[in-house]
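Q: What follows is a predicted protein model with its sequence.
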Amino acid sequence: MSFAWAKPYEPTSPFMKWVDERLPVPRLVYGAIGGGYPVPRNLNYFWNFGVLAGLALMIQIITGIVLAMHYYSYAGGAFDSVERIMRDVPAGWVLRYVHQNGASFFFAIIYIHIFRGLFYGSYKAPREMVWMLGVTIYLLMMATAFMGYVLPWGQMSYWGAQVITGFFSAIPVVGEPLRIFLLGGYAPDQAALTRFFSLHYLLPFIIAAVTILKIWALHIPGSSNPTGVDVKDEKDTLPFHPFYTAKDGFGIGVALLIFSIFIFFLPYSLGHPDNYIEANPLVTPAHIVPEWYFWPFYAILRSFTVDFILPAKLWGVLAMFSAVLVLFFLTWLDRSPVRSSSYRPVYKIFFWVLVADIIVLGYVGQAHITPLNVALGQVASAYYFLHFLIILPLVSKFERPLPLPNSISESVLHGEKQESAPFGLATTGSTTAAPAAAE
């Protein structure tokens, strides 16, 4: 589909013309994120989180490269090297705080991005591949974050590696050899630290490569939108630049402001105090917990306490991995022809129940093991799988959606009342108001 406002790329200087004729990267960028890329005109601020995720990835890669120049991946000196970075390396404390809190920043963005996708049906055709590549990135992030958490070689780093890798031994036949292969021995030590450091350095570049594939896949069908209605004509779209570059710029400014508050005023608030004690294999912490972004999965892992056909430990491992893998199959589990929950009143209720359920799982994942917390985790874990495997297919089959607008431009320009978006934000933002006034 051609658009009247979409102008072909024209270099403005002899140098850029020379570059474009030999290596058309500027033309590629212009078509991908510039004035040549049409975007639905009704995107709200939840569509900022894709750009924010890319920003967070770049922050982690750049700070990680610099920190790797000063880090010493030796079990007898890793903890001291982190202390030296904090005290002796110029601006080392800023680099470490940015990288340490940047992981939480990255995961917070990704979780909001995932929930936006769940609410607005971004996993539905024709964007199935975009969604599945996003879930792949999420899995790679989890592996990268786990290995990075081991590198400071504090108490929680050591015992977290001991406990999490110990669950692999529950897998029949291959489990124990796999655990020994990962650790390079029978317990976390020099071999494990070296391997985790190597993989932690490598995986972000793999994430960046998969991100490029995801952007490529996105540009084939184009961006989704809050109504879930397909683009009909050029009235439904705006050029990405300058409308959404300005909107993304504002979102980046707000996100960096919040991020800066954690870096300069709350740098330790998202970490565990035991990880500021050097690793000691002879002293087990009273309460071993992962980072906050793993709490829901840790709760699912601990919810299996009784052997039934298979050992409870193996059931926990299978359930933990299945909690992520089920996201790959959402396109086929949700058969509703309507994408956006704004027009699906029944599904919207269950969406918010799922959000509450995951919050409960997060609480249980960091709480001490008590009979009440175990029972709460078991109920919340059961509902998590019930939502995706039972409720979602049934709702998509029997739900009666609300009438959809005929087009994006009709819902934006003709004042059609929009259903509330998640977290109370309207589905039409500032980038749609100005063109609407111009009409």
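A: That came through, no problem.
Q: contacts, neighbours, all on C-alpha from now
A: Noted.
Q: and Val39, that's in a strand?
A: Yes - applying DSSP: H, G, I helix; E, B strand; the rest coil, one finds Val39 inside a strand.
Q: Settle this for me: it is touching Leu238, isn't it.
A: Yes - in this structure Val39 lies within contact range of Leu238 using C-alpha atoms under 8 Å: 5.4 Å.
Q: Helices of the stretch 151-300 of the chain, residue ranges please.
A: 155-166, 175-183, 190-218, 245-265, 295-302 (DSSP state H, counting those that start in this stretch).
Q: Can you point out the buried residues in the longest one?
A: When you say that, I think you mean helix 190-218. Judged by neighbour count using 16 or more other C-alpha atoms under 10 Å, the buried positions of helix 190-218 are 190-197, 200-201, 203-204, 207-208, 210-211, 214-215, 217-218.
Q: here comes the other one, which I'd like you to weigh against the first:
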Amino acid sequence: MIEQQRVLATSIPGPRSIELQQRKMAAVSAGVGTGLPIYVTAGEGGILRDVDDNQLIDFGSGIAVTNVGNRNPRVVEAVQRQMEDFTHTCFMVTPYEEYVEVCELLAELTPGDHDKRSALLSSGAEAVENAVKIARHATGRQAVAVFEHGYHGRTNLTMGMTAKNMPYKDGFGPFAPEVYRLPMAYPYRWPTGEKNCLDEAFEAFRSTVHAQIGEERCAAVVLEPIQGEGGFIVPPEGYIARVAEYCHDHGIVFIADEVQSGFCRTGDWFAMDHEGVAPDLITTAKGIAGGMPLAAVTGRAEIMDAVHPGGLGGTYGGNPVACAAGIASIESMREDDLNARARHIEELLVPRLQTIADRTGVVGEIRGRGAMLAVELVSDLDLKTPAPELTAAINKACHERGLVTLTCGTYGNVFRFLPPLTIGDDLLMEGADILEEAFAAALA
């Protein structure tokens, strides 16, 4: 058991972490970056312990992965039990019940009461790429529409779908063809103001699909209901429903990318639940399995079953150990009511973020939902000038004080907060205290 308290035994990073970072630089590709070079030896709840015996408060959850808390006891027990039985057979060779059970749970939990099927994979990018494959096969069309500020992964296709160049795309092209980028409904930065965003953004979406793609050529529209790496951008209420209806009217597969927003993160099982929209396909990963590599595409049976046998799969997709972890994670989400917990985190954290905004004058917007929250930092509130240097300085100050934080955003000026849903109130509030200190230090 790790005591749920912050401990600063050394400076951050400490001497052993610095030594390990030197080894990393000598052995690991420079292309694999490290945001906070502390080397972790243990994690539990809202705490990460490093090799120097520092204990840091975790506001990142491994980028929205450890929703049920690190080393969740149900997950650990399920993984150990499955490891004792068998570790791999490849579901496409000799199947096993755990894969089927995960798919049954996904059919039950994902939005909509229609008949559903799933395919299990190993990463979010793999899920998105397979969703596009399925949509193309089912419709006989090729074009795929994505949105400004979107992030969908690091494979060749999903890099092409991702908006941000650095560090994800620079120098890696050419990318897969027939990917088209649409204007995003970004209320804070909509040119004519937030009140006009809903109608104007939808008309921009509609006219762009019509003029630049052609509805009859468009296989799929892929949308994050709350954009992740792009800056936790939340489109205006009703926008997603309009997009989904338009897709339905034109035979376009509407794909919700919930890799980051799924599994209780936003206070619902999925962010689409809040929208009251059932997508044709939904992609999931990250928070599904308590840290084990598992991902899925789930969707309407007639679309998922349109693919010929053998057209979907992969050697490690739906690995039995990862499936056992996924089943246990979903059990924890239910038993511990982590949707309610995510909403409680929002209730506690947003007022603290508002206090920081009021005191500093550099927070342009607080946004998000549940335990998927963000602040966008600007150097001028009227001009909304992005402040990436200030964001980096505050992030560094948080790290030095023992708080694991993450930044994001197309302009590098957004703090995102993704604490484990099992974090205690005391740790959450201490993290908010540290954040206030970091803002003060960076602005001094």
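A: The structure has been received and is ready for your questions. In this text, all values refer to a predicted model and were calculated from it rather than measured experimentally.
Q: what's the TM-score here?
A: TM-score of the superposed chains, computed with TM-score structural alignment, normalised by the length of structure 1, equals 0.25; 185 aligned residues with a C-alpha RMSD of 7.4 Å.
Q: does Val253 of structure 2 really touch Glu245, like I thought?
A: No - using C-alpha under 8 Å, Val253 of structure 2 is not in contact with Glu245; the gap is 10.6 Å.
Q: what about the two, which has more around it?
A: Of the pair Val253 of structure 2 and Glu245, Val253 is the one with more neighbours under other C-alpha atoms under 10 Å, namely 27 against 14.
Q: residues contacting the nearest residue to that one once chain neighbours are set aside?
A: Excluding its sequence neighbours, the residue lying closest to Val253 of structure 2 (C-alpha to C-alpha, 6 or more residues apart in numbering) is Ala220, at 4.5 Å. Applying C-alpha atoms under 8 Å, 6 or more residues apart in numbering, we find Ala220 of structure 2 in contact with 132, 135-136, 143-145, 252-255.
Q: ok, Ala220 of structure 2 to Val243 of structure 2 distance?
A: 11 Å (C-alpha to C-alpha, to the nearest Å).
Q: hang on, the earlier thing: which one of the helices of the stretch 151-300 of structure 1 lies nearest to Leu67 of structure 1?
A: When the helices of the stretch 151-300 of structure 1 are compared by C-alpha to C-alpha, helix 190-218 sits nearest Leu67 of structure 1, at 10.5 Å.
Q: counting contacts, what elements does the closest one pack onto?
A: helix 49-68, helix 128-150, helix 175-183 (3 or more C-alpha pairs under 8 Å, 6 or more residues apart in numbering; DSSP states H and E).
Q: could you redo the last one with a cut-off of 7 Å?
A: helix 128-150, helix 175-183 (3 or more C-alpha pairs under 7 Å, 6 or more residues apart in numbering; DSSP states H and E).
Q: Make JSON lines out of those helices and add mean neighbour count.
A: Shown next, in JSON lines, are those (neighbours: other C-alpha atoms under 10 Å):
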{"stretch": "helix 128-150", "mean neighbour count": "20"}
{"stretch": "helix 175-183", "mean neighbour count": "18"}
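Q: out of those, which comes closest to Ala438 of structure 1?
A: So among those, helix 128-150 is nearest, using C-alpha to C-alpha, at 33.4 Å.
Q: before we move on, the earlier item: doesn't the residue nearest to Val253 of structure 2 lie inside a strand?
A: Yes - judged by three-state DSSP, Ala220 of structure 2 forms part of a strand.
Q: how far away is it from Val76 of structure 2?
A: From Ala220 of structure 2 to Val76 of structure 2 the distance is 38 Å (C-alpha to C-alpha).
Q: go on, Ala219 of structure 2?
A: In terms of C-alpha to C-alpha, Ala219 of structure 2 sits 41 Å off from Val76 of structure 2.
Q: So for these two, which sits in the more crowded spot?
A: Applying other C-alpha under 10 Å to Ala219 of structure 2 and Val76 shows that Ala219 carries more neighbours, namely 27 against 17.
Q: Pretty sure that one sits against Ile134.
A: No - under the criterion of C-alpha atoms under 7 Å, Ala219 of structure 2 makes no contact with Ile134, lying 9.4 Å away.
Q: Phe259 of structure 1 versus the closest residue to Ile263 of structure 1 other than its chain neighbours, what's the distance?
A: Once flanking residues are discounted, Ile263 of structure 1 sits nearest to Tyr97: 5.8 Å by C-alpha to C-alpha, 6+ apart. In this view, Tyr97 of structure 1 and Phe259 of structure 1 are 10 Å apart by C-alpha to C-alpha.
Q: what do you get for Ala436 of structure 1?
A: Separation of Ala436 of structure 1 from Phe259 of structure 1 (C-alpha to C-alpha) stands at 34 Å.
Q: go on, Arg84 of structure 1?
A: From Arg84 of structure 1 across to Phe259 of structure 1, the span is 24 Å (C-alpha to C-alpha).
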